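Participant: A predicted structure for the sequence below; I have some questions about it.
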Amino acid sequence: MHGRKGRKGRNVRTSFRALAVVAALGLSAATPALARSAGEPATAKDSTSAGEPASAGAPGDIVSSEPRSFHPLPGQPTNTKAWKINYRSTTAKGEPNTVSGTVIVPQDGKKGPRPLITYAVGTVGVGDRCAPSAGFPKGTTMEANLIQQLTLRGWAVAVTDYEGLGTPGDHTYTVGRAEGQAMLDAARAAIRLPEAGQAGLSKDSPVGIMGYSQGGQASSWAAELHGSYAPDLNVKGTATGGVPGDLMKVAKFNDGSYGSGLVFMAAIGQNAAFPELKLDSYLNARGKDLVGKLKESCVIDGSIGGAFTKISDVTTKNPLEQPDWQQRLRESQVGTHAPDAPVYQYHVITDELIPYAVGKQVRDDWCAKGANVEWHTVPVGEHVSGVITQSPLAANWLAERFAGKSASGNCQ
């Protein structure tokens, strides 16, 4: 574990890492998540989810849309049009829900089948104000500069807010199946948006899946679910990095360290998706206070507020030692199902939040199942820098897939 050499040293490191997160996109560790195995298809059931009545709408159907603007930085112009959308998706339990997101399309005059990236951001927090769609008009959304690099290539981008982030209910932070389905349905919604269709999006558009950290979990789940959940999408490949494939190992690694605030954010997400886990029954007074604050927090204040706090400090009993929580964690394992399209996967060898061995295990599991994986070890850097340095390379790889070039994996 990191950062236990005295209070002063811990505070310095916490402040440094907090500034690094803010300055370099705010990506953070994924921690315990809950979902079914990726090989098991979800089914929509008649129910009420996220505060809205279920309807007969299919996953990916648009509930509402309105014009918005996309700014990577405050006031920075882009030659794009954007729409805030609410669209149908599916919870980790297979129930219909509504998720929000943003569709961004370059205004370059192209009319043919335009490539589409469905993009999952890294951790932004669990408060509704932290949703990517809330920050795009103001130029405050983390990773917006990376998204702009995609639109400059002439690609449309659909960015999910994830379940419960900007819509009623708590954000199901790091719930893998819900994330993957939200990504795939965001792509469906973008294709079904009439205004985007006028700018070249169609059912024939080649689709790329892209994400890092929490977004790496989401994009990996989307890759695994594509064949069973959204085979109608013309997915050409997935670029994913910093993947938290074994969530129990990631949680133990961060417990009591500078990433521990993210463990508690994930507990909120687990409880949101699976209220029968009864998170509140495990919390002591300090834990209830912390969780209450985290529900209103974005990544930077949440990370600082929970840093160096052990699970045992805020609970009367560790939920991660209980069979029902452990079962949900096992169900969320990444690597149980081979993606049906090629994958570009990368991980920083010195990643201080998501252990390198955890990401590499995903690669090994996919390769063992016959997936086409191009694996890259990033020899220099840390967690946040990984996506900054690798995003252009990942985009180049996706461009080759869009161009119809075959992918040469390196499993052997």
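Facilitator: That came through fine.
Participant: C-alpha from now on. contacts and neighbour counts both.
Facilitator: Noted.
Participant: Name the nearest residue to Leu294, ignoring sequence neighbours.
Facilitator: Nearest-residue entry for Leu294: Gly302, 5.6 Å, with adjacent residues in sequence omitted and distances by C-alpha to C-alpha, 6 or more residues apart in numbering.
Participant: In this structure the one you found contacts Gly261, no?
Facilitator: Yes: contact status for Gly302 versus Gly261: in contact at 6.1 Å, counting by C-alpha atoms under 8 Å.
Participant: Does Lys288 touch Tyr282 like I think?
Facilitator: No: counting by C-alpha under 8 Å, Tyr282 is not a contact partner of Lys288; they are 9.2 Å apart.
Participant: On the three-state scheme, the nearest residue to Lys278 once chain neighbours are set aside is what?
Facilitator: Of all residues not flanking Lys278 in the chain, Asn271 sits nearest, at 6.6 Å (C-alpha to C-alpha, 6+ apart). The local conformation at Asn271, judged by DSSP: H, G, I helix; E, B strand; the rest coil, is helix.
Participant: try this one next to it:
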Amino acid sequence: MSESDIRLPRWLLGVAALVCIAAGLALTLRPAASLDALVVLLGTALAGVGVAEIAGATRIRQRWLSVATGVIFLVGAAAVVAWPGATLSGLAPLTALTLIVGGIVKVLSGIRNGHRTSIAAGAASVTSIAAGAASVTSIAAGAASVIFGAVALSWPDATLLALAVLTGPVAVLFGFATGIRALRPTAHRPRRVAAVASVLALVAALGSLALSVRLNSERFTGPDAFYAAPADVPDTSGVLLRSEPWTADGIPDDTRAWRILYTTTRDEGVPAVASGVVVLPETSSPEPLPVLAWAHGTTGVAPKCAPSLSQEPYGTADAILGAATANGWAVVATDYVGLGTEGPHPYLIGQGQGRSVLDSVRAAHQLVPALELVPALDERTVVWGHSQGGNAALWTGILGPTYAPDVRLSGVAALSPATDLPGLVGYLAEIAGGAVFASYVADAYSRTYPDVDFAEVVAPEARTLAREDAGRCLGEGAIAVSVGTALAVPDILADGQPDERFLHRLAENTPDGPIDVPVLIGQGAADPLILESVQTGFVAKLCEQPRQIDYRTYPGADHNSVIAAESPLVPELIEWTVGRFAGEAVDDECGPIP
């Protein structure tokens, strides 16, 4: 049917143009809403095709085939509307498949047309030359489509974001084009415009492919055989299973280090295996080394995110850990269960994290005599932790007397600790990149607690993004994609807030239980993630009961700079820890220091 056979009134085209422009502008300003809009657009398109097929059944011989095809499309449209979450999950691979198949068809078509053109080239007509240019254009456009499809398969969350971001601008451009068509007849576009567009698309596709290759090359590799649990794992927790010498950037030159594998238990008491690192200072003193147990901050929730797998394992914390070994203390740094070893990782789940810390100290005490090292480790142990590790450090103090009474705790220092978990998770949407941390929490809690359902916690339009986030570590290049999607879709939670069961589990893991040893809580006053006001409120609530809590805030310090080498916290932390190892008495007062 030719174009002259179908003519729509110009006023109708004008209305359609205005609708497209208005909707496009709205979607451009709200890319998260564009994800929902994609489902609506897809459902509308399927319904339109279905209606068209059924309506066209009177014009063809095989009416039943056309009607059946139309019904299938209508059923598909209904399914899209009924299950939008499943539609979004499949939208990225569907887009990738469409790009790849469509691109291959376009390339083959261009090659075929080029072959025909070469046969007719003897005529050297303008038509044959134009046809040859068209075949090159088709091949370039098809190649670009195939490359974009391959990249889309590698980065489904980025594909969804691109679709969401581009839906609005494309609708606006389509609206303007339709409006121009309503005002005056559409002119044929010169072939050179199509050729230039195809070449630019191919260049953009090659650039996307290069970026994808680079980001993939920076992905962390998975755990090696060292982290695999042996065939027979003892039921007793804190048993050293294996060890080997270990080196990494940031480990002081005058130290020796080993990575260790040991037994522990999960939140529900199920036996598990965890990994970690033991760093011993070189010393000529025969005196036993006091033990500094380190609980690290967030690195991710996938097994590949274990600090002991990284060549830069402790980042900003290098300064304080270096100060620890410089003072003649042995550093025992757990990876936590599920990082390095088999998951799930109990991210911000107190029991699992605290047990990993306590059992790492037990295992370290077995390492030294097993390797015939001197000096031995002292029974005195102080726990430090930052961010996620601050939560873990507080839970270590809570669990110590009952879970590991053989580990002699002398003090707990929690630095920028994640404490008010319900408030923190509810606030993450307000923080740049906070959706990445929300994805970690949703993944860990849904894999640990049967009553927390990932599909109920995370909004349908954000599930693909959250799943991809949970598979990435903060230190790898691919996290840039997660940060980008988090900026565009900052709130991944269904209804914008944790549901009641999720909130209950978060409250369970708030570290507000009694701790029998002195506690130091250090907080950056400029921390955008763990707010000073929230931390102060948490400490004030703890101090309603008799506690030995020394609460210190540091003006101008943010979440990470509070533990950097130049931070005033570092010398104060060292001085406080020296006092704990020396058994010095502390004031019974609870709260901020004068």
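Facilitator: That came in fine, so what should we check first? Please read these numbers as outputs of a predicted model, since none were measured by experiment.
Participant: Got a TM-score for the two of them?
Facilitator: Between these two chains, after superposing, the TM-score reads 0.79 (TM-score structural alignment, normalised by the length of structure 1); 356 aligned residues with a C-alpha RMSD of 2.6 Å.
Participant: coming back round to it: counting neighbours, go ahead and name the busier of Gly302 and Gly261 of structure 1.
Facilitator: Of the pair Gly302 of structure 1 and Gly261, Gly261 is the one with more neighbours under other C-alpha atoms under 10 Å, namely 30 against 26.
Participant: Nearest spatial neighbour of that one, chain-adjacent residues omitted?
Facilitator: When the adjacent residues along the chain are set aside, Gly261 of structure 1 lies closest to Gly306, with 3.7 Å between them (C-alpha to C-alpha, 6+ apart).
Participant: Go ahead and confirm the one you found touches Ser257.
Facilitator: No: at 9.2 Å, Gly306 of structure 1 does not count as touching Ser257 under the criterion of C-alpha under 8 Å.
Participant: neighbour count winner among the two?
Facilitator: Neighbours were counted for Gly306 of structure 1 and for Ser257 using other C-alpha under 10 Å; Gly306 has more, 24 against 21.
Participant: can you give me the strands for the stretch 301-412 of structure 1?
Facilitator: 343-348, 373-378 (DSSP state E, counting those that start in this stretch).
Participant: ranking those by burial, who's on top?
Facilitator: For those, the largest average neighbour count (mean count of other C-alpha atoms under 10 Å) is found in strand 343-348, namely a mean of 26.
Participant: which residue numbers in structure 2 go with that one?
Facilitator: Correspondence between strand 343-348 of structure 1 and structure 2 is established over residues 519-524, with TM-score structural alignment as the criterion.
Participant: Could you pull up the residues touching the most centrally placed residue in structure 2?
Facilitator: Centroid-nearest residue in structure 2, with C-alpha atoms, centre = their mean: Asp469, separated by 2.5 Å. Asp469 of structure 2 sits next to Val436, Ser439, Tyr440, Ile479, Ser482 when contact means C-alpha atoms under 8 Å, 6 or more residues apart in numbering.
Participant: Whichever of these end up buried, select them in PyMOL.
Facilitator: Once 16 or more other C-alpha atoms under 10 Å is used to decide burial, the buried members of these can be selected in PyMOL as follows:
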select buried, resi 436+439+440+479+482
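Participant: Which of the contacts of Asp469 of structure 2 sits closest to Arg355 of structure 2?
Facilitator: Nearest to Arg355 of structure 2 among the contacts of Asp469 of structure 2: Tyr440, at 19.9 Å, using C-alpha to C-alpha.
Participant: Alright, that wraps it up for me.
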